[in-house]
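Undergrad: Could you work out the structure for the sequence below:
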Amino acid sequence: MTLHPDALLAGPRGRRLCLEVLLGEKGRRGVEDAAAAVSWAARPLAENPGTFLVIGSDTSAFVEPQVSPADAAAAAALGRLRATAVTGAVLDTALAVAVDLAAYWQPPYGEDVLLATDEMHPVLEPVAAAIAASTLAEWWTSPVDHAAQATVCSETPRPPAAHPVVVLARWRDDIAAEEHSFATEFAGRDVSGTWWSTPPTGLPRTTRVRGTTGPAGLTLVEDSLGWESARVEPVRAPHGDVIEIDGPETWAALCRRHPLPVTASRRYVWSMTTGREGAWVQPDWAAFAREAVGVHLSVAGYLTTAGRAIDVGDLGASVLAGWGPDETFWFEVAPTVGPAESWVIDPHGDERRWRRS
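TA: Okay, here's the model as predicted:
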């Protein structure tokens, strides 16, 4: 599969990646002004923009800037940064930030609303083209790497895992019970509930190991909690077919093949994050577990699909939410094949870089 710029710009995470690449070279001329212009333009677009506190002896002199996509101030400031080079350091950091800022249980951030406007498309388009053409992003479209998989455990140890067959059966029952509870107890009231559409988290879950930088799961974490240490365990990937999610079309096909209705529990949260009202479904992972040994979400699949309302015809729509890029959920046991390693955030770096302890 080839990563196309238009596909990258169709997804909120892909657009955020492009913004972070533009703003990635700290200290470069114009970056600070562009970041400020984006911040002020995004502020009125956020549902909960917050409150400014102005500290000083003469606060009456402060006037909040009025910036909007219509006057193109933010677009113009970003447009002057087009010459930035897509380096490995900038791309890795931009991807990590774009993933970290994903939030599917609330309305989108003002920046994400801003990036979806027509005024921003010409600014982001050359950045998306540069990213798609970069050899540094080639692995983003690749399938699961069976030979180099590892789990990442946070600072809180995981409880002992049950067998995947048990986990999947329990998950399917829990989904049905949750749907019934929301449909009867809340009866359409706006109550926040489950927002993710992943297989059950009790399954083995891995990402590929990328040389000395470690597993992708160390840095590519949605809504991270600022972990500064982690345990990495190499695993042996189960042998067999793995379902590959490489874009919205594949996600829609999975939903149509084995649909699992989740309208009652997801109605409120998914309508907040996408703006769409109506019926919702997600793939029934318990059904897919009878056909494959796992399911893998490529980085390209994540950037082009996550957080969008994906149309699935008469069934309604769906949202890919809660996954990490390059993450694989295994429907079978994935045993460890080596000693666990301790990884920590390098305290001497300007960016959040992981290293072996």
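Undergrad: CA only for contacts and neighbour counts going forward, please
TA: Fine.
Undergrad: give the contact list for the nearest residue to residue 345 once chain neighbours are set aside.
TA: Excluding its sequence neighbours, the residue lying closest to residue 345 (Cα to Cα, 6 or more residues apart in numbering) is residue 354, at 4.5 Å. By Cα atoms under 8 Å, 6 or more residues apart in numbering, residue 354 lies in contact with 213, 214, 218, 219, 343, 344, 345, 346.
Undergrad: Which residues are in contact with the fourth one?
TA: Same thing as residue 219. Counting by Cα under 8 Å, 6+ apart, residue 219 has contacts 96, 354.
Undergrad: That one and residue 96: what is the separation?
TA: Going from residue 219 to residue 96 by Cα to Cα, to the nearest Å gives 6 Å.
Undergrad: Can you show me the helices along the protein?
TA: 5-10, 12-22, 31-42, 73-79, 88-100, 110-115, 121-133, 164-181, 248-257, 263-274, 285-288, 299-305 (DSSP state H).
Undergrad: Please name every helix or strand in contact with the first one.
TA: Helices and strands in packing contact with helix 5-10 are listed as helix 12-22, helix 121-133, helix 299-305; criterion 3 or more Cα pairs under 8 Å, 6 or more residues apart in numbering; DSSP states H and E.
Undergrad: what's the answer for the fourth one, then?
TA: When contacts are defined as 3+ Cα pairs under 8 Å, 6+ apart, helix 73-79 sits against helix 31-42, helix 121-133.
Undergrad: To compare against the first, here's the next sequence to fold:
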Amino acid sequence: MDIVELLLSGRRGRRVLWEFVLASEAQALSEFADHPLHSAMYYASYQVEACRGDSVIMFGPGADEGRTVTVSVEELAKLISATMLLPVTDQILQKSLESSVVHARYWQEPDGEDTLLAAPALRNALCRVAEYIVASGLTQQWLAPVDLRTQFHVEFDQPDPAGSMTSTGSSVFDKLLRWKENLILTEARARAEKPTPVTAMIGGEWWSRPSWDLRATTGVFTNQQPIGMSCVEDAFTWEQAVTRKASVPPSVKVLEISTANDWVQLCRDYGIEVTAHKRHEWYRTTGRDGAWVMPDWFAVSKDYDGVHLSIAGYLALAGECLVVDENFATLIAGWDPDQTYWFTDELRFYAEPDIWNCLDAYNEDCRCGNFQV
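TA: So this is what the prediction gives:
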């Protein structure tokens, strides 16, 4: 599958395309001029969320009239097609990617924008944007396997930013064993305690990543900023980040996830059932009521030293319902683009850490990418 199709096939990929078009309109028009594309999506997404009962409120001057405004997907498609696109740069692609990740949510329905962008009537308009971006050649790195030479671990708001990451503590084996034991107990408890309709508003573990205790790294953007600083699903507001360059043994065996088949085959080979404790959240985000599996990371670690989700893989697959067989499906949730989880104790951090300060931590519109080292 080429990058154009990858961008069109996933909700995170489509959101990148949307953010690029939105940035194009913002640059072409003055701040105080009408922004028809932005306004159209605002009203259309409000109607989507209000009609399905989400907790959305429109207030302020003109709110009463605004609640009655309807915009069709055909109108949105025309506006997207009519927007003159920006020259493609690494900076605008980074911003678009960051914004797409910020809007990921797999414990509830996709937001109004993500819902609308999946409409078939928008595909041709979005395809134009995808082909335009891909023609720049700047998205080739999104398909790249893990680059062992430029891997960085990121920690946020640590009390001791200069603290060492070289101490081993528990082994990876022990961490993954505890992870699997906890998953089995959580599934058994949910099976016993949650015999409820799939529509019940019950919260729980919605992610399918490996153990929180494992070290994870990402590569860097072209400006050398670690991707894991600003591309974080379900992120929180932070004021300081500490990044450390990882020394990865060249002999490691890394499993690459870039296509649906990569993840599906992983679940076929190493799957473990998680239906009971993920059923409610994964139903809300996908609309599917059925049995679910995810990779058994303890079993995977016996054959691989790490697993890497490429940027393209993330954009195409994150949050999508992936069919494993006639009974089971699976979901990539809680991962970040270009993220590698490590199943080896051989990872080392020799270089001095870099400390980054967020220049506008409490401004959601500016927080992504607005750092100073």
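Undergrad: contacting residues around the aligned partner of residue 134 of the second structure in the first structure?
TA: For residue 134 of the second structure, the aligned residue in the first structure is residue 132 (criterion: TM-score structural alignment). By Cα under 8 Å, 6+ apart, the contact list for residue 132 of the first structure reads 3, 4, 5.
Undergrad: Run through the residues that contact the second one.
TA: Right, residue 4 of the first structure. Per Cα under 8 Å, 6+ apart, neighbours of residue 4 of the first structure: 129, 132.
Undergrad: quick one: it and residue 62 of the first structure, what's the gap?
TA: Residue 4 of the first structure is 44 Å from residue 62 of the first structure, by Cα to Cα.
Undergrad: can you pull the contacts of the residue nearest the centre of the second structure?
TA: Centroid check for the second structure by Cα atoms, centre = their mean gives residue 101 as the closest residue, at 4.4 Å. By Cα under 8 Å, 6+ apart, the residues touching residue 101 of the second structure are 12, 231, 232, 233, 336.
Undergrad: let's see 10 Å
TA: Residue 101 of the second structure sits next to 12-13, 15-16, 230-235, 314-315, 318, 335-337 when contact means Cα atoms under 10 Å, 6 or more residues apart in numbering.
Undergrad: what's the counterpart of it in the first structure?
TA: By TM-score structural alignment, residue 101 of the second structure lines up with residue 99.
Undergrad: What separation is there between its match and residue 90 of the first structure?
TA: Counting by Cα to Cα, the gap from residue 99 of the first structure to residue 90 of the first structure is 14 Å.
Undergrad: hey, which strand is longest across the first structure?
TA: strand 229-235 (DSSP state E).
Undergrad: which residues in the second structure does it match up with?
TA: Residue span in the second structure matched to strand 229-235 of the first structure, by TM-score structural alignment: 240-246.
Undergrad: The matching stretch vs the first structure, mean deviation?
TA: For stretch 240-246 of the second structure, the mean deviation from the first structure after alignment is 0.9 Å (mean Cα distance after the TM-score superposition for the first structure).
Undergrad: that older thread, now, of the helices and strands packed on helix 5-10 of the first structure, which is deepest in the fold?
TA: Counting by mean count of other Cα atoms under 10 Å, helix 299-305 has the highest mean neighbour count of those, with a mean of 28.
Undergrad: okay, that one sits on what stretch of the second structure?
TA: Counting by TM-score structural alignment, helix 299-305 of the first structure sits on residues 311-317 of the second structure.
Undergrad: about what we covered before: and the helices and strands packed on helix 5-10 of the first structure: which comes nearest residue 272 of the first structure?
TA: Set against residue 272 of the first structure and scored by Cα to Cα, these come closest in helix 12-22, at 14.2 Å.
Undergrad: about what we covered before: mind putting the helices and strands packed on helix 5-10 of the first structure in JSON lines, distance to residue 350 of the first structure included?
TA: Below are these laid out as JSON lines (distance: least, Cα to Cα, whole Å):
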{"stretch": "helix 12-22", "distance to residue 350 of the first structure": "16"}
{"stretch": "helix 121-133", "distance to residue 350 of the first structure": "23"}
{"stretch": "helix 299-305", "distance to residue 350 of the first structure": "25"}
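Undergrad: Could you pull up the contacting residues of the nearest residue to residue 308 of the second structure once chain neighbours are set aside?
TA: Closest residue to residue 308 of the second structure apart from its sequence neighbours, by Cα to Cα, 6+ apart: residue 340 at 4.2 Å. Residue 340 of the second structure makes contact with 146, 151-153, 215-219, 254-257, 306-310, according to Cα under 10 Å, 6+ apart.
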